[in-house]
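J.: what's the 3D shape of this:
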Amino acid sequence: MYRTAASRLRALKGRTCRRVPARFSSSIAAATTSSSSGGLLNWFTGGQSKSIPPLDFPLPGVALPSSLPDFVEPGKTKITTFPNGLKIASETSVNPAASIGLYVDCEPIYEPPASFGVSHLLERMAFKSTTNRSHLRTVREVEAIGGNVQAAVSREQIGYTFDALKTYVPEMAELLVDCVRNPAFLDWEVNEQLQKMKEEIAEAAKNPHGLLLKAINSAGFSGALANPLLAPRVCTKCFG
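T.: A predicted model of the protein is given here:
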């Protein structure tokens, strides 16, 4: 039995060697020579090799970047106030990325009981169609510069942010201002976001942790600070 297996193995090796194309013979020979000279083994063990340069050897024609200093002083925040009351807080950073945020005093603490959840709807309507560009165009412009936009509502303000490289700061500022100041509030977009709001409220009703935090906030604060962040289910019917 062993002799039969050995003979079959030799026959298989013979057929395999005959099927190897001639164009691979040179590479196989080179690999065999490299392995026999100890180049690959020396590379794994950290020794010197004639064919592979050491890892600490600088590559020719490659400019090394300057090393970072041990201490980088944090940027100073500069606050500029315009005659119309608009305040701009700017900070210089060595980071190649830039972040622009626009914060508006439009939050639940300013909502009367009849309009609870308006800020929730405004958050979902952020960066939709404006009087100057469609929602698709907004998405395409953000994608073209590799940016990221986001809107978030807190109990005291709503913030619109735009993150991208510093090169595109003018485009970022123009798009951000247009989306905040010139929303179109198209009927089909509003209805679509209202439906998503209802689904979000239904999911939040199944979250005990979120319900507990909401109850703690209502018990700890009175007046406007006790207003909910999410729109109540009854108010969504009024919006529709």
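J.: all contacts plus neighbour counts: C-alpha atoms, from now on.
T.: Will do.
J.: Which stretches in the protein count as helices?
T.: Secondary structure of the chain (DSSP state H): helices at 2-19, 25-36, 39-45, 118-124, 135-144, 169-181, 187-204, 208-220, 233-239.
J.: Spatially central residue in the protein, please.
T.: Nearest to the mean C-alpha position of the chain, by Cα atoms, centre = their mean, lies Asn148 at 6.4 Å.
J.: I'd say it and Ala164 touch.
T.: Yes - with contact defined as Cα atoms under 8 Å, Asn148 and Ala164 form a contacting pair (6.7 Å).
J.: Mind putting the helices of the chain into CSV with distance to Val104 and mean neighbour count?
T.: Below are the helices of the chain laid out as CSV (distance: least, Cα to Cα, whole Å; neighbours: other Cα atoms under 10 Å):
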stretch, distance to Val104, mean neighbour count
helix 2-19, 74, 10
helix 25-36, 67, 12
helix 39-45, 60, 14
helix 118-124, 11, 21
helix 135-144, 21, 14
helix 169-181, 9, 16
helix 187-204, 20, 14
helix 208-220, 22, 12
helix 233-239, 21, 13
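J.: do you know which of these lies nearest Asn227?
T.: helix 208-220 (7.4 Å; Cα to Cα).
J.: That closest one versus helix 187-204: what angle between them?
T.: Counting by axes from the mean of the first three to the mean of the last three Cα atoms, to 10 degrees, helix 208-220 lies at 90 degrees to helix 187-204.
J.: just how off-centre is helix 208-220 within its chain?
T.: 30 Å (Cα atoms, centre = their mean, to the nearest Å).
J.: one more to put side by side:
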Amino acid sequence: MRILSILLFGFVILPALAEQNRVEEFMLDNGMKVIVQPDRRAPVVVSQVWYRVGSSYELPGATGVSHVLEHMMFKGTKHVPPDEFSRIIAALGGSENAFTGVDYTAYFETLSKQHLERALELEADRMRNLLLDEKEFQRELAVVREERRLRTDDDPNGLLWEQFNAVAWRVSPYRNPVIGWMHDLETMSVADLQHWYEQWYSPDNAILVVVGDVQPMEVLALAKKHFGVIEARKKSVYRARPEPEQKGVTRLQVKVPAEQPILVMGYKSPAMVDVKEPWEAYALVVLNSILGEGDSSRLTSRVVREQKLAVSAGSSYDAFSRLSGMLELEAIPAENVDLEVLEKALREQVNALKSIPVSQEELQRVVNQTVAKKVYARDSLFYQAMLIGMREANGYDWKTLDEELQHIRSVTPEQVQAVARKYLIDEHLTVAVLRPKKTDAEGVKKS
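T.: So this is what the prediction gives:
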């Protein structure tokens, strides 16, 4: 870990550079937050506009509306014809795109720094002047429905995860797919999008993040010029729907034509938003890294390489999700290995974390790897902006990005064991399996 030590030490011994690249935060009079991270390694800038709305805000019968609206944001305003936004950015030598998540929708451009104002001008225009044309809407809706068919309905892994979330969560809006249920996509109207746009696309519900070769005060002046003149709307109030307590293991089985079986296990676990003791969330971050992140994790080293029970195995956990989440495990069994045998092997690794404290040596190695991964992610202008935007859109302060590293280093073996015993229990567990279904084309009667 010598490289990591040098890299981290560099942040300490270069205060002048750190001061020069200090993140600056501003608030416009209309409630829009502006965050600027100078990074002058190249004359390039990344601009991102984040809206605090995603699929977890959607109500039954209207799933997918956030994602469809994201598509329509490129289909013209009072001043810009359909698809012209993308053509303008491309003509300036830049690139642009957008994405919708469970808790946010974001739009971004990467381009030469002298064109930043044009990007902000275009973003501000579609924040308040979007035109929702019926023909464009129907065309784009067909695109989204086809996207759903390709990525979910005809993708066994996508279908398994969709079914897993729908069953694991009883009430939490995380049970709904970002792309939406097909029935909702078939009945969606332009009026639904217009209502969603007016409800959530407002400067007081948005965050502008700019990272690159810029001066913070100059970015602020541009933000005031283009976004500051947009009036705030009365923000909608999100009504939380607490997840009821689970009383035992929940199981589901998905049988579709597929190349290989898959096992998914999810333990309901708190995020930083709802833990009483913040160290628990950081301990879960470290536990997740020990269990299933990277080639040296226990799932990979023991279940895949040593026991040869799986061709792949890993885990994931997000401490900074907007709502309480899960620690999830996914594994693909090796040939001729039953899913029940694989589940037992994964459970043994979970139980080992409960019964025996992780050694200080393993803990230090994993902590170093986790910190290194987070530090290296910041080397990219785009990911610097994305990390800031995600943290802010989920209701956390961007400053937690720096605080997180120190907290992770402070996690102890006893804390890892404590959260394993508290949260990785059957009462929190949902198990989903994908069992490949034979097809007529294979010369076998359908099961």
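J.: Any idea what the TM-score is?
T.: Once superposed, the chains reach a TM-score of 0.65 (TM-score structural alignment, normalised by the length of the first structure), with 171 aligned residues with a Cα RMSD of 2.0 Å.
J.: Please list all residues in contact with the residue nearest to the centre of the first structure.
T.: For Asn148 of the first structure, the contact set (Cα atoms under 8 Å, 6 or more residues apart in numbering) comprises 142, 162-164.
J.: could you redo the last one with a cut-off of 6 Å?
T.: Neighbouring residues of Asn148 of the first structure by Cα atoms under 6 Å, 6 or more residues apart in numbering: 162-163.
J.: so what corresponds to it in the second structure?
T.: Per TM-score structural alignment, the equivalent position to Asn148 of the first structure in the second structure is Ser95.
J.: Please name the residues that touch the corresponding residue of the second structure for Leu102 of the first structure.
T.: In the second structure, Leu102 of the first structure lines up with Val49, judged by TM-score structural alignment. By Cα under 6 Å, 6+ apart, the contact set of Val49 of the second structure is 106-107, 207-208.
J.: Now with 10 Å, please.
T.: 33-34, 98, 105-109, 120, 123-124, 127, 203, 206-210, 385, 389 (Cα atoms under 10 Å, 6 or more residues apart in numbering).
J.: circling back to that earlier point, distance to Asn227 of the first structure added to the helices of the first structure, as a markdown table?
T.: Below are the helices of the first structure laid out as a markdown table (distance: least, Cα to Cα, whole Å):
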| stretch | distance to Asn227 of the first structure |
| --- | --- |
| helix 2-19 | 78 |
| helix 25-36 | 74 |
| helix 39-45 | 65 |
| helix 118-124 | 11 |
| helix 135-144 | 30 |
| helix 169-181 | 24 |
| helix 187-204 | 15 |
| helix 208-220 | 7 |
| helix 233-239 | 13 |
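J.: what about Pro208 of the first structure, distance to Gly117 of the first structure?
T.: As judged by Cα to Cα, to the nearest Å, Pro208 of the first structure and Gly117 of the first structure stand 20 Å apart.
J.: Check Ala97 of the first structure too.
T.: In terms of Cα to Cα, Ala97 of the first structure sits 34 Å off from Gly117 of the first structure.
J.: Of the two, which one has the most company?
T.: Using other Cα atoms under 10 Å, the more surrounded residue of Ala97 of the first structure and Gly117 is Gly117, with 26 against 14.
J.: what's the counterpart of that one in the second structure?
T.: With TM-score structural alignment as the criterion, Gly117 of the first structure lines up with Gly64 in the second structure.
J.: give me every residue that touches His79 of the second structure.
T.: 122, 125-126, 129-131.
J.: returning to that earlier point: please name the spatially closest residue to the match of Leu102 of the first structure (chain neighbours excluded).
T.: Leu208 (4.6 Å; Cα to Cα, 6 or more residues apart in numbering).
J.: Okay, and the one you found sits in which element?
T.: Element membership for Leu208 of the second structure, per DSSP states H and E: strand 206-212.
J.: Tell me the residues of the first structure aligned with that strand.
T.: Per TM-score structural alignment, strand 206-212 of the second structure has no counterpart in the first structure.
J.: outside of the helix or strand following that strand, which residues touch it?
T.: Counting by DSSP H and E, the next helix or strand C-terminal to strand 206-212 of the second structure is helix 216-226. Residues from elsewhere that reach helix 216-226 of the second structure, judged by Cα under 10 Å, 6+ apart: 21-30, 32-38, 116-118, 120-125, 208-210, 227-230.
J.: from what I can see Ser115 of the first structure touches Leu229, true?
T.: No - with contact defined as Cα atoms under 10 Å, Ser115 of the first structure and Leu229 do not form a contacting pair (12.0 Å).
J.: joint contacts of these two?
T.: With Cα under 10 Å, 6+ apart, Ser115 of the first structure and Leu229 have common neighbours Pro108.
J.: which residues in the first structure does stretch 354-362 of the second structure align to?
T.: Using TM-score structural alignment, none of the residues of the first structure align to stretch 354-362 of the second structure.
J.: Quick check: end-to-end length of that stretch?
T.: 15 Å.
J.: and if you look at stretch 109-121 of the first structure?
T.: Start-to-end, stretch 109-121 of the first structure (Cα to Cα) is 15 Å.
J.: Residues contacting that stretch, please?
T.: Stretch 109-121 of the first structure has contacts (Cα under 10 Å, 6+ apart) with 106-108, 123, 125, 152-158, 190, 193-194, 196-197, 223-236, 238-239.
J.: and the gap between the aligned partner of Lys78 of the first structure in the second structure and Lys268 of the second structure?
T.: Using TM-score structural alignment, the equivalent of Lys78 of the first structure in the second structure is Glu24. Applying Cα to Cα, the value for Glu24 of the second structure to Lys268 of the second structure is 36 Å.
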